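Chemist: Make a model of this:
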Amino acid sequence: MRQKGKFKLARVVVAGLVAGAVMNIGEFLLNGFLMVQEWDQTMRSLNRPPVAGIAIATLGAMTFALGLLTMGLRAMIAPAVGTAGRSTVVAASMAWALAYGLGFGWSFALGVFPARIYLATLAWGLVELQVAAAVGAACERSMAIRGNRSIEAPHSPPPLHAVDSE
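Modeler: This next block holds a predicted model:
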């Protein structure tokens, strides 16, 4: 993600958006299908409406932001951590600890959300972030490989050797 000491910002942004898309799919599966009853019960117990509309759009945007931050963090730590695989795992783990462990942990600590939601989200998020970061990193590497090739106008095919017909 660095070339001559500088980030290739466009590649980091695209990789972050890809990672965010993967995470949004994961969140949709977890919260929209697997944990939907738990969320409905919890929101009712809090005297809140079901999660819908603006809340879902906001959470989706926040998830894209987490993807961007994860891939940006990966780009920043890559020189210090070493291999692309290791920097991906470390960045995803750091992002998970901050977003899920600390960012969502308050709700469990204060008893706002039950342990089942917190622990399921924590475990799911760990896997989800690792997968999303790996997909984003693969996307970034693919763009880097393509970016290193010289782009030239298509050439006409080489002429066929004409056979003398004498």
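
Chemist: switch to C-alpha atoms for all contacts and neighbour counts from now on
Modeler: OK.

Chemist: Buried ones in the longest helix seen in the chain, by neighbour count?
Modeler: In the chain, with assignment by DSSP state H, the single longest helix is helix 115-148. Residues 118, 121-122, 125-141, 143-144 are the ones in helix 115-148 that count as buried (16 or more other C-alpha atoms under 10 Å).

Chemist: Also stretch 23-32?
Modeler: Counting neighbours by 16+ other C-alpha under 10 Å, stretch 23-32 gives 23, 24, 26, 27, 28, 30, 31 as buried.

Chemist: One more: stretch 87-107?
Modeler: 87-97, 99-101, 104-105.

Chemist: which one of those residues is nearest residue 40?
Modeler: Closest to residue 40 out of the buried residues of stretch 87-107 is residue 104 (17.9 Å), distances taken as C-alpha to C-alpha.

Chemist: And for the closest one, nearest residue in space, chain neighbours not counted?
Modeler: Once flanking residues are discounted, residue 104 sits nearest to residue 118: 7.6 Å by C-alpha to C-alpha, 6 or more residues apart in numbering.

Chemist: Sequence B follows; please return its structure for comparison with A:
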Amino acid sequence: MTGINYSRVLLGGIVAGLLLAGGEAVLGSFVLSSDWEGTSIDPQAVTHGTWHSLGVISVVFLNGFVLTWLYASMRPRFGPGPKTAILSGLTLWLIAWALMGISLTLSGVVTSRIAIVSAIWGVFEVPLAALAGAWFYRENNQTGAQALNA
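Modeler: Below is the predicted model:
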């Protein structure tokens, strides 16, 4: 058994992060834009400047890296391929989308509608990003198709 190929985790994480960033941008800007007005977050208290944007983007890309690392870590136990990629996506979705949505709703930070729509959106978005990240992750000198179908 070989170790994790971290350069490929980085590459897969960037790809997965790009997909997550695009999906979250559509969700926040179009699907839930009017719903954010009903939250307890004071719009005046949140500055949407450069540091805020960099922070949000960093978290999204960190999710992409974690997603690809989860896939690489799960490969030895579950085998390489789309099934393991989707399982890694659903694992991250459970932790970062579903459980966090419940926590934020219970603490009154977001409305239940925001949490539910985000969770439903994420259950599709995160496994798709995992598939993309997994496509770029490979051990030894495999191609993307070999890595997913090995």
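
Chemist: quick check, nearest of the buried residues of stretch 23-32 of the first structure to residue 5 of the first structure?
Modeler: Looking across these and measuring by C-alpha to C-alpha, the closest to residue 5 of the first structure is residue 23, at 29.3 Å.

Chemist: The second structure: which residue goes with the closest one?
Modeler: Counting by TM-score structural alignment, residue 23 of the first structure corresponds to residue 20 in the second structure.

Chemist: Where does that match sit, in terms of helix or strand?
Modeler: Per DSSP states H and E, residue 20 of the second structure falls inside helix 6-26.

Chemist: Let me know whether residue 60 of the first structure touches residue 24 as I believe.
Modeler: Yes - taking C-alpha atoms under 8 Å as the definition, residue 60 of the first structure is a contact partner of residue 24 at 6.2 Å.

Chemist: And what about the residue lying farthest from the centre of the second structure, helix, strand or coil?
Modeler: Distance from the C-alpha centroid of the second structure peaks at residue 44, with 27.8 Å (C-alpha atoms, centre = their mean). Put simply, residue 44 of the second structure is coil when judged by DSSP: H, G, I helix; E, B strand; the rest coil.

Chemist: Let's check: the centremost residue of the first structure is which one?
Modeler: Short answer for the first structure (C-alpha atoms, centre = their mean): residue 19, at 2.0 Å.

Chemist: What separation is there between that residue and residue 123 of the first structure?
Modeler: Taking C-alpha to C-alpha, to the nearest Å as the measure, residue 19 of the first structure falls 18 Å from residue 123 of the first structure.

Chemist: ok, now which ones touch the counterpart of the residue nearest to residue 104 of the first structure in the second structure?
Modeler: Matched by TM-score structural alignment, residue 118 of the first structure corresponds to residue 115 in the second structure. By C-alpha atoms under 8 Å, 6 or more residues apart in numbering, residue 115 of the second structure lies in contact with 98, 101, 102, 104, 105.

Chemist: Quick check: of these, which lies closest to residue 147 of the second structure?
Modeler: Closest to residue 147 of the second structure, out of all of the contacts of residue 115 of the second structure and judged by C-alpha to C-alpha, is residue 98, at 28.8 Å.

Chemist: Counterpart of the closest one over in the first structure?
Modeler: Match for residue 98 of the second structure (TM-score structural alignment): residue 101.
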